[in-house]
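Asker: Provide a 3D model corresponding to the input given below.
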Amino acid sequence: MVPIIRAEILTIGDEILFGQITDTNTQWIGSQLTDIGIRPVRKTSVGDNKADILDAFAAASERVDVIIVTGGLGPTRDDITKHTFCEYFGTELEINQEALELITAFFAKRGRAMTELNIQQAALPKNCTYIPNLWGTAPGMWFEKDNVVYVSLPGVPYEMKSLMEFEILPRLKAKFVSNIIQHKSVRTIGIGESFLAETIAPWEDALPAHIKLAYLPHFGQVKLRLTGTGTDQNQLDAELAEQVALLMPYIEEWVFGFDNDELETVIGSLLVQHQATVGTAESCTGGFVANQITNVPGASQYFEGSVVSYSNEVKMNVLGVSPQTLEAYGAVSEQTAREMAEGARTVLNTTFAVSTTGIAGPDGGTAEKPVGTVWIACATPDETFTQLLTLRNNRKINIELTSSYALNLLRKTILKTNLAIKG
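Answerer: Reported below is the predicted structural model:
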C-alpha cells in the first residue's frame, strides 16, 4: 500500500497572531499539497520568538513527513527564521554566492543600492539546499533531517506561490510516492447542518473507508466535501461520482451546485441561458445582494441595476410602495417586500427583481419584530414569491445571510418559471 505523506504548515510572524494581516498562504499551500497527494494534517502559527519556533519544529517533526514554513525571512532584526534553523540543525550562516548574485542582480535591475541588510539576505544555513527566489530577495531553503523535509519560504504571497509552484512542488513530487487525494463537493443551501446530517445519515454510514465526508457551513450554506484517497485517478473519480449519485436523492431539493460553484455564478448561468434579466431593491442589505451578483464577471449581460431604498420615502417615490402599505404593515413586512420587488421590476424593466427589507440590528427591534426579522421577495412577470427569515442579533451576519437567502429565492424562482422563460 502506498503510504500517506503528511504535512504541517507553520506560519511565523507576530503580525499574523496580532491579527494585523490575514493568513491566506496556508489555505493556498494546503490545496497545492493535496493536489500532489500530500495530506495537510495541521496548521501552526507562532510569533517571532526563537524558543516557540524551535518547539514548533520539534513537535511537527514527530507527526509529519513535510514541514512547510512561511515568514520570518526578511532583512530586519525581527526576521529570525534563518537563525532559528541554524540552531535547530546545529550549523551556522554563510554567504551563498549564488543567492548573493541573484539578490545583487535584483537590485541592479531596479536601479537601487544594496545595504548590508540586503547582503545578509544571502547568508544561509550551511546545510540547507538553496532555493532561488526569482521574484524577491528572500531565498527559499530546503532541509532534510531524520526522514523529514523542512521547507522555508518567504511570507509574501506572490513570492511564496511562485517558489512553491516552480521549485518546491516538483521537488516534493520527485521525492515522495504518495496516494492520490481527490475532493468532490456538493453545495447546499436552506438546510441546517444538523438536519442535513440526520437526513443523509444512512448514506454517510455506508461510505467506504477510503472516502471521508466533511461538513463546511457558511452563511446559510453547507458544503459537503467528499475526500477520496487511492492510487488510480480514474477509479477514484468514478467512485466519488457514484457516491454523489447515491447522495442526491436525499438532498436534491437543497443542492444548488458542485465543487467551486457559487450561488451567484449559478444564478448568472441560469439568467444567461434563458436570456433573462434581474435587478434588486434593497433596504436592510444596503446593496449587498447587488454586490454579490456583480462580483461575477460578465454580470452586465443580465444585471440591470439596483435601488437601495433605505428610507420609506425612496420606497414610495422610486419603487412605488403604497403609503397605505407602509402605514398598515410597516417597512418590514411581507406586503412591503412584495411591492418593493414588483416596483423594482417595473422601474428597472427586468424579468426578475429581488427585494430585502428587515431589521439587521443591533438596534431597532420590537417585541413583534425583533432584530433579525427579515422579509425577502422575488417578482416575476406573472407572480411574486416571498419568504420570512428569522435571523440573529448580529448585523453583519444578518446582512450576509439575507443576501444568501435572497439569491437562493431568485434561483428557485428562475427554476420555477423555467418553461415560461423558454417560451
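Asker: contacts, neighbours, all on C-alpha from now
Answerer: Will do.
Asker: any idea how far Q292 is from the closest residue to F303 other than its chain neighbours?
Answerer: Closest residue to F303 apart from its sequence neighbours, by C-alpha to C-alpha, 6 or more residues apart in numbering: V278 at 5.1 Å. Distance, V278 to Q292, using C-alpha to C-alpha, to the nearest Å: 13 Å.
Asker: the more surrounded of those two?
Answerer: V278 (28 against 17; other C-alpha atoms under 10 Å).
Asker: For F352, see how far away the more buried one is.
Answerer: 5 Å.
Asker: Equivalent analysis for Q387, please.
Answerer: 16 Å.
Asker: out of these two, which sits in the busier spot?
Answerer: Legend: neighbour count by other C-alpha under 10 Å for Q387 and F352, higher for F352 (26 against 16).
Asker: To check against the first, give me the structure of this:
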Amino acid sequence: MPHITAEIISIGDEMITGARLDTNTQWLSQRLGELGVDVQFHTTVADTLSHNTDVFRIAARRADLVIATGGLGPTRDDLTREAIAESLGRPLQLHEPSLKFIESMFQRRGREMPERNQSQAMFPIGAAPIHNPQGTAPGIDVRAPREDGTQSRIFALPGVPAEMKTMFDETVAPAVLGSNGQRRHIAHHVMKFFGVGESDMEQRLGDMIARDRQPRVGITVSAATISLRIVATGETMEACESAIATTRDEILRKAGEFYFGDGETFEQHHAVVQHLNKVGQRLLLVELGRAAPLGDWF
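Answerer: Model prediction:
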C-alpha cells in the first residue's frame, strides 16, 4: 500500500478554550492508523476565518489526506465551508440535492427550515457532498492541487461524534481505501484480556502486530485491561469476517488464558455476570462508603 500521510483538524472555540474534550481527533487517529494511514499532524483552531483558511492551506501542502471536524453548522461561527473555499481559491456554490435533503429533514420533523440552514448546502466548486444520514450538515469531499502536481484530499465532517463516526465509516474509510486501489470493505473486532502486561502480550503475539500485516492487530491498554482490535479489509464483507475469525483463533491459541470477552464496551464485570448467569449462581455485594462502584457495575 502506498505511504499516505494525514493531518486531522479540530475546529471550534470550545476546543481551543478547553470547554470541550476533543475525542474526535483521538478516534480518527485510531481509525486512520487501522487503515494504514500515517497520521503526522493534529491541529486545533478557533472559529476565525483567516486562521481556518491558513490551517487548511498548510495542511493540504504537507499531508496527503486532511480530515477536519466541526464548523459545518448553520450559524455564523461555522466557517469550514468558507475556509476550504478560500484556501482553494474557489467560490462557494449551492448544491440543490443537498438543499432538498436538508429541507426534507425539517419537513419530517414538522418544522420549517430556517433560511440560515441553506448555507449547509453550499460547497466549494469541484467538491462533492458526503451524505449525513443523521443530521442536517453534509460533509465535504474535495481535492486540493499542490505545486508538485500531486493532490491532497480534504474531508470535512461534522463535529457531532455520532454523525462524524457514521460518515467516516460509511463514506470516508471506503474512499481512502479505494483511492489507492485497496480493497473497499473494512471490518473491526475487539477482544479483551486481563492478567497480562502489554509487553508480554506483544511478545506472545510476535509478528501478528506488525503494521503491514493483514488483518492488522492493534493493542491498547486501559485500567489494566488489554484490548486487541483486529481490522480487516477485503473485497467483500464476508472475506473480512473470515480473516478476522482466523486471526481471532490464532490470538486465542497464543493468549487464550487471559481472554474474557469481545466488544468495545465489554468489561470484566460483564464477564462476571455472564459467568454467574451461565452457572446459575448469585453474587452478594457489601460496600462501605459513598462511591459504591460495584453496585453500579452489577
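Asker: Kindly provide the TM-score of these chains.
Answerer: The TM-score (TM-score structural alignment, normalised by the length of structure 2) is 0.73; 280 aligned residues with a C-alpha RMSD of 3.8 Å.
Asker: which residue lies farthest from the center of structure 1?
Answerer: Distance to the chain centre peaks in structure 1 at Q324, reaching 44.1 Å (criterion: C-alpha atoms, centre = their mean).
Asker: so that residue sits in a helix?
Answerer: Yes: counting by DSSP: H, G, I helix; E, B strand; the rest coil, Q324 of structure 1 is found in a helix.
Asker: aligned partner of it in structure 2?
Answerer: Aligned counterpart of Q324 of structure 1 in structure 2: none (TM-score structural alignment).
Asker: re the thing from before, mutual contacts of V278 and F352 of structure 1, please.
Answerer: Residues within reach of V278 of structure 1 and of F352 at once, by C-alpha atoms under 8 Å, 6 or more residues apart in numbering, are R345.
Asker: C-terminal to the helix or strand hosting L205 of structure 2, what's the next element?
Answerer: Here L205 of structure 2, judged by DSSP states H and E, is contained in helix 198-205. On the C-terminal side of helix 198-205 of structure 2, the closest following helix or strand by DSSP H and E is strand 216-222.
Asker: can you list contacts of the following helix or strand past that next one?
Answerer: Using DSSP H and E, the helix or strand that follows strand 216-222 of structure 2 in sequence is strand 225-234. For strand 225-234 of structure 2, the external contacting residues (C-alpha under 8 Å, 6+ apart) are 34, 183-198, 214-221, 240-241, 243-244, 247-248.
Asker: so what's the residue nearest to E94 of structure 1 when sequence neighbours are not counted up against?
Answerer: Closest residue to E94 of structure 1 apart from its sequence neighbours, by C-alpha to C-alpha, 6+ apart: A123 at 4.9 Å. Contact partners of A123 of structure 1, counting by C-alpha under 8 Å, 6+ apart, are L93, E94, I95, N96.
Asker: of those residues, buried ones?
Answerer: Neighbour counting by 16 or more other C-alpha atoms under 10 Å classes L93, N96 among the contacts of A123 of structure 1 as buried.
Asker: so which of the contacts of A123 of structure 1 persist in structure 2?
Answerer: Retained in structure 2: L93, E94, I95, N96, out of the contacts of A123 of structure 1 (criterion both residues aligned by TM-score structural alignment, their matches' C-alpha atoms under 8 Å).
Asker: With secondary structure and distance to E116 of structure 1 as added columns, please give those residues in CSV.
Answerer: Shown next, in CSV, are the kept ones among the contacts of A123 of structure 1 (DSSP: H, G, I helix; E, B strand; the rest coil; distance: C-alpha to C-alpha, whole Å):
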residue, secondary structure, distance to E116 of structure 1
L93, strand, 15
E94, strand, 14
I95, strand, 12
N96, coil, 15
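Asker: okay, these in JSON lines with distance to I376 of structure 1 next?
Answerer: Shown next, in JSON lines, are those (distance: C-alpha to C-alpha, whole Å):
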{"residue": "L93", "distance to I376 of structure 1": "63"}
{"residue": "E94", "distance to I376 of structure 1": "65"}
{"residue": "I95", "distance to I376 of structure 1": "65"}
{"residue": "N96", "distance to I376 of structure 1": "64"}
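Asker: which of the residues you listed lies closest to I397 of structure 1?
Answerer: Set against I397 of structure 1, the nearest of the kept ones among the contacts of A123 of structure 1 by C-alpha to C-alpha is L93 (49.8 Å).
Asker: residues contacting L163 of structure 1?
Answerer: Contacts of L163 of structure 1 were listed using C-alpha under 8 Å, 6+ apart, and they are I131, P132, N133, G140, L153.
Asker: Now which residue in structure 2 aligns to it?
Answerer: Aligned counterpart of L163 of structure 1 in structure 2: M167 (TM-score structural alignment).
Asker: just H218 of structure 1 next, same as before
Answerer: Using TM-score structural alignment, H218 of structure 1 pairs with S222 in structure 2.
Asker: again, but for R39 of structure 1
Answerer: By TM-score structural alignment, R39 of structure 1 lines up with V37.
Asker: circling back: now which residue in structure 2 aligns to the residue nearest to F303 of structure 1?
Answerer: Using TM-score structural alignment, V278 of structure 1 pairs with L283 in structure 2.
Asker: part of a strand, is its match?
Answerer: No: using three-state DSSP, the assignment for L283 of structure 2 is coil, not a strand.
Asker: What about the residue lying closest to E167 of structure 1 once chain neighbours are set aside, how many residues nearby?
Answerer: Spatial nearest neighbour of E167 of structure 1, chain neighbours left out: I131 (7.2 Å); criterion: C-alpha to C-alpha, 6+ apart. If you count neighbours by other C-alpha under 10 Å, I131 of structure 1 ends up with 19.
Asker: who are the neighbours in contact with I131 of structure 1?
Answerer: Per C-alpha under 8 Å, 6+ apart, neighbours of I131 of structure 1: P139, G140, M141, W142, L163, E167.
Asker: now E82 of structure 2
Answerer: By C-alpha under 8 Å, 6+ apart, the neighbours of E82 of structure 2 are L49, L92, P124.
Asker: hang on, the earlier thing: in terms of contact, does the residue nearest to F303 of structure 1 touch A353 like I think?
Answerer: Yes: under the criterion of C-alpha atoms under 8 Å, V278 of structure 1 makes contact with A353 at 5.3 Å.
Asker: which residues do the two both contact?
Answerer: With C-alpha under 8 Å, 6+ apart as the test, V278 of structure 1 and A353 both reach R345.
Asker: so how many other residues sit close to I140 of structure 2?
Answerer: 24.
Asker: List the buried residues in the helix or strand harbouring it.
Answerer: Assigned by DSSP H and E, I140 of structure 2 belongs to strand 139-145. By 16+ other C-alpha under 10 Å, the buried positions in strand 139-145 of structure 2 come out as G139, I140, D141, V142, R143, A144.
Asker: Stretch 222-241 of structure 2 now?
Answerer: 225-234, 239-241.
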